[in-house]
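[1] Give me the fold of what follows.
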Amino acid sequence: MARATRAALPALLTAAVVMSTALSLAAPAAAADVRVNHRLFGAHDSSAASSSFATIAEGSVRLWDVGVRWNQVETSRNTYDWTRLDQLVAAAQAARAEVTMVVAMTPSFYAAKPTDPPRNVAAYRRFVRALMKRYRSFDGSRGIAAYQAWDEVNISTFWSGSMHQIAQLTRALARVRDHVDPSAKVVAPAMVARMAFELDGIHAYYHQRIGGVPVWRYVDAVSVDLYPMPRYGGRIGVPEDSMQLLRQVRGKLRAAGVPRSLPIWDTEINYGLNSGAQADTPATTVSDARQAANVVRTYLLNAAAGVRRVFWYTYDMGTYAGGGSIANTRLAVAYQPAELTPAGQAYALVQQWMHGTLVGARGRRPCARDRHGTYTCVVHDSTGTRRIYWNPFRHARVTLRGNARALHGVLGGHRPVTAGTSLRVGWRPVMVTR
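    Model prediction:
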């Protein structure tokens, strides 16, 4: 499929607006069902014009790697440059997108290096207080809705302190919130989850107690970055692999006594990211169809698993100096953020496909997988019922239900189908409507 043209963008935007305003029309949800909230669809966007709001119409944005880290805003002790952050918050407000701010990377006058905790927690508290006072109401409406305690504290790239120290910062963030902006959410520090030592870090953090209180009591949401490995044996990492990581994370949370009712946010996701000594190697290139399929399957699987936010990293991803991308699923053309890739179009398309409620069957969560590994997601809204099928690793067949009339693909094509016939499916999700 060709890149999205400017003429096609208004239709995508219109569909996204309809989706976000019509959620109340969905049928009442059963216990196993999942109502799809527009804020599920998140992204990181570092483009100056915040082009993602005009193209993929995300419902939430996470401010990280966008020029507003703690050490980029506090330029000297108690002196703040709000210019960039004001621009990003205003753009999100105009698009009615919820903002999550990551409070991380210590200024040089508070620590030896940005990944160190501040020498005095009071410095962190002062900055958080200044943030919350400014953005609890920004130009008359909510500015920042959620504050995250740090980024990826279980890898040394972003945190060189102890888990007890980041737990102390988490409590500091929560206490300032309670006094300054009680309506804001506190999000636990992000944790990568794809390697054994990273899972050990999750275990260590959630077993922390501050003043005898479990650290999870200070947060409103758990944060994990569910990047799968770039390869598993002879195949590339796929969205279903990230769901296996989520199951492992939930095991660590249970062991720490974290209640299952505490929401989980997937704060960064993409595919093909390398790790360890290979972290600076460009990701393996995959086809446009594979990238579009990654996007659709990611949002369906996360929503079905009860994840509340999924932030794509990143909307406007650039390239390494020598060429190649940090990840293999890019939403916009490199250095041309107004131009969508097929994956970017799929990001807007899946919002339409998922509008309403994901329906579970017989008490099971939505998007059940059969014995052949084929997934079936049932979505219901006021217009009727839609079914989405795929099999990530093989070709399989499904029998179309009695009201099937049209088949829609992740690249935007559609064709008529006949009820009762057998449909061959593979890793490209397809949606069947009446």
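[2] contacts and neighbour counts: CA atoms only from here.
    Noted.
[3] Now do the buried residues in the helix or strand in which Y124 is found.
    Using DSSP states H and E, the element containing Y124 is helix 121-135. Under the neighbour-count criterion of 16 or more other CA atoms under 10 Å, helix 121-135 has A123, Y124, R125, F127, V128, R129, L131, M132, Y135 buried.
[4] Which residues does it contact?
    70, 74, 78, 103, 110, 118, 142-144, 168-169, 172-173, 176-177, 180-181 (CA atoms under 8 Å, 6 or more residues apart in numbering).
[5] In contact with S46, which residues?
    Neighbouring residues of S46 by CA under 8 Å, 6+ apart: D65, V66, G67, Y315, D316.
[6] likewise W159?
    T115, D116, P117, D151, E152, V153.
[7] Settle this for me: the fifth one is touching P189, isn't it.
    Yes - the pair E152 and P189 passes the contact test of CA atoms under 8 Å, sitting 6.6 Å apart.
[8] out of those two, which sits in the more crowded spot?
    More crowded of E152 and P189, by other CA atoms under 10 Å: P189, with 28 against 23.
[9] Thought A221 was touching the more buried one, still the case?
    No - using CA under 8 Å, P189 is not in contact with A221, being 9.5 Å away.
[10] Let's compare: structure for the following, please.
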Amino acid sequence: MASEAAARLAALLTEHKQRSGLSYEQLGRKVHSSRSTVHRYCTGRNVPATFAPIEAIATACGASREDLAKLYRSWERADLGDATVRDIFGTGTVVREAGVTVPDRRRPLTKVSLAAVLGVVLLAGGAMANPPGRQAPGTIPTVQAAMWTNAPRAIEPEFVGVTANSNTGQMPSFGVGSVRLWNTRTRWQNLEPARGSYDWATLERLVTGARGAGLPVTLTFGGTPLWASPNSPKSVYTDDSRTGPPDDLADWERFVRAVAEQYRGRIDAYELWDMANHQDFFSGSMAELVEMTRLASQAIKAADPDATVVCPSMGELWDPAAFDELRQFARLGGYDHCAAAAVKLAPRNDSDPPETMLPLAREIEKALQEAGAGVRLWSTGSAYDVNRQQPVDADRGAQHAARFFLSGLYAQYRRMYFYNWGSAKIPIVLQPVGGPHTKAARHVERLNEWLKGSRIHSCGQGREAGLPDHLWQCRFDEGGRNFLIWWTIDRSDRIPSAPGTTSIERLDGAGTPVEPGADVTVTGSPILLRLG
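    Below is the predicted model of the structure:
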């Protein structure tokens, strides 16, 4: 352990403590630790094995997200002896930035830069010439994703979902399987503007619209009312909602119970918070979030036993500090209270191939396994900065929209919510409210039709799966008949059709008979191959 690096970390932490005016004992109570433990961390006598205790102390002292990032870098250097260490390829050897190799100490994932561990988007030619998620101009990334084969599993009718960002009550005019409500003025602040006083008008309009369209509804909670947490930071929204947990958790439990009772049998699932590992959305500790999850789960199950409880979503998981929050929530038993775990599984940019999110999906899966959290996985959003990203052209956007869902199937997720429906201010537009649906929406609709009533058997890509290079494939059956879906990552290849192929279908609705052994053109726009 490098004492100089530990001293720098301690100095930063002590600066936050002094600025907060809190004593060691007060901080200990806030972070559910002892006075002596907090003292050891603040004086540099000990460096914790994970970043979580440092983050909890700094957050209790009012640290910003930028402060946390600085602390994370200092903690990493302190723990690793003043070197940023990476084991990119799982070789058992880690490399200091200066180029000196040292033995791997079998550190958990959160002690390394996720951007390095997810050295998974390899540029053509094999070199990591650009950071993950930022491919070099004109290159096609090769993504490493392990093949899998399981007993056939029915794809849930709700799998192809969209997040609605409109409070009008209008719903998509193209076919999807479910709708998630967020940014619809249905946050806690909107629904309960004063303690015990509820305003159901907007939510009622949305639920009625969704039920009329035959769409199961997931309602996402967030936005603590000002009256419930007056001293916590203001959220990014304009409704005076706050990011902190309520001062009295009984207010939260009562609110959740009221919603579940009001919409018993009409709202199908409840996501218990949005982006709960981001300070702009939730500034409490993970221990507080776990308790909120426990109370909300109990309230929902008592009021509406058939509703699905989905744990608070975790986003920006390419960021090691954000990933560590997910890990901490899992280790504290948060996922024990839910039927599903929500994460923002999406590419770092909407212009990136959707398959680039698969290595991140694997790291999420491993983190949950390590914590013994056996829950289904849902993807409920995109990157935090999605509204600031550049538009994606119509053809590529349509391909990526369809492959977002196929990548979710590859990752074995049970629900995928595309972000979003209703807005025109995002890189890939499906349909503005009141406007026509786009090519991307038509592709999503066609994919949803392909998947209806089907079961998935396997997914694989490239030589490992016995397929031609660059080919991605998932295998399904429906009504006793097998079919494949093939695609590539943004390239065009002529490939011999699979044995038994009788016809192909495209996302534009075109279909073509196929002679045995004939070549088919495979591109970034998925095709369906009917077998037998």
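[11] post-alignment, the helix or strand just after the helix holding Y124 of structure 1 versus structure 2, mean distance?
    Going down the chain from helix 121-135 of structure 1, the next helix or strand is strand 146-148, by DSSP H and E. Comparison of strand 146-148 of structure 1 with structure 2 after fitting gives an average deviation of 1.7 Å (mean CA distance after the TM-score superposition for structure 1).
[12] Going by contacts, tell me the helices and strands next to strand 146-148 of structure 1.
    strand 98-102, strand 185-187 (3 or more CA pairs under 8 Å, 6 or more residues apart in numbering; DSSP states H and E).
[13] What range does that strand cover in structure 2?
    Using TM-score structural alignment, strand 146-148 of structure 1 lines up with residues 269-271 of structure 2.
[14] hmm, back to that, tell me, the helix holding Y124 of structure 1 lands on which residues of structure 2?
    Against structure 2, helix 121-135 of structure 1 falls on residues 249-263 (TM-score structural alignment).
[15] ok, now how distant is P429 of structure 1 from P282 of structure 1?
    Distance, P429 of structure 1 to P282 of structure 1, by CA to CA, to the nearest Å: 27 Å.
[16] of those two, who's got more company?
    Taking neighbours as other CA under 10 Å, P429 of structure 1 and P282 compare with P429 leading, 22 against 19.
[17] What does the more buried one correspond to in structure 2?
    For P429 of structure 1, the residue aligned by TM-score structural alignment is P526.
[18] What residues does its match make contact with?
    The contact partners of P526 of structure 2, by CA under 8 Å, 6+ apart, come to Q399, A402, R403, I485, W486, W487, T488, R506, L507.
[19] which residue in structure 1 lines up with the first one?
    Counting by TM-score structural alignment, Q399 of structure 2 corresponds to A293 in structure 1.
[20] Excluding chain neighbours, what is closest to that match?
    R428 (5.4 Å; CA to CA, 6 or more residues apart in numbering).
[21] On the three-state scheme, the one you found is what?
    Recorded secondary structure, R428 of structure 1: coil (DSSP: H, G, I helix; E, B strand; the rest coil).
[22] and the gap between it and A167 of structure 1?
    Taking CA to CA, one finds R428 of structure 1 at 42 Å from A167 of structure 1.
[23] So those two - more neighbours on which side?
    Shown here are R428 of structure 1 and A167; by other CA under 10 Å, A167 has more neighbours (24 against 20).
[24] That one is in contact with V213, isn't it?
    No - A167 of structure 1 is beyond contact range of V213, at 10.5 Å (criterion: CA under 8 Å).
[25] Could you find the residue nearest the spatial middle of structure 2?
    With distances taken as CA atoms, centre = their mean, K344 lies nearest the centre of structure 2, 1.5 Å away.
[26] mean per-residue distance, the helix holding Y124 of structure 1 to structure 2?
    Helix 121-135 of structure 1 sits 0.9 Å off on average (mean CA distance after the TM-score superposition for structure 1).
[27] Name the nearest residue to the residue mapped onto W216 of structure 1 from structure 2, ignoring sequence neighbours.
    Here W216 of structure 1 is matched to Y335 in structure 2, going by TM-score structural alignment. Closest residue to Y335 of structure 2 apart from its sequence neighbours, by CA to CA, 6+ apart: A373 at 6.0 Å.
[28] can you pull the contacts of that neighbour?
    A330, G333, Y335, D336.
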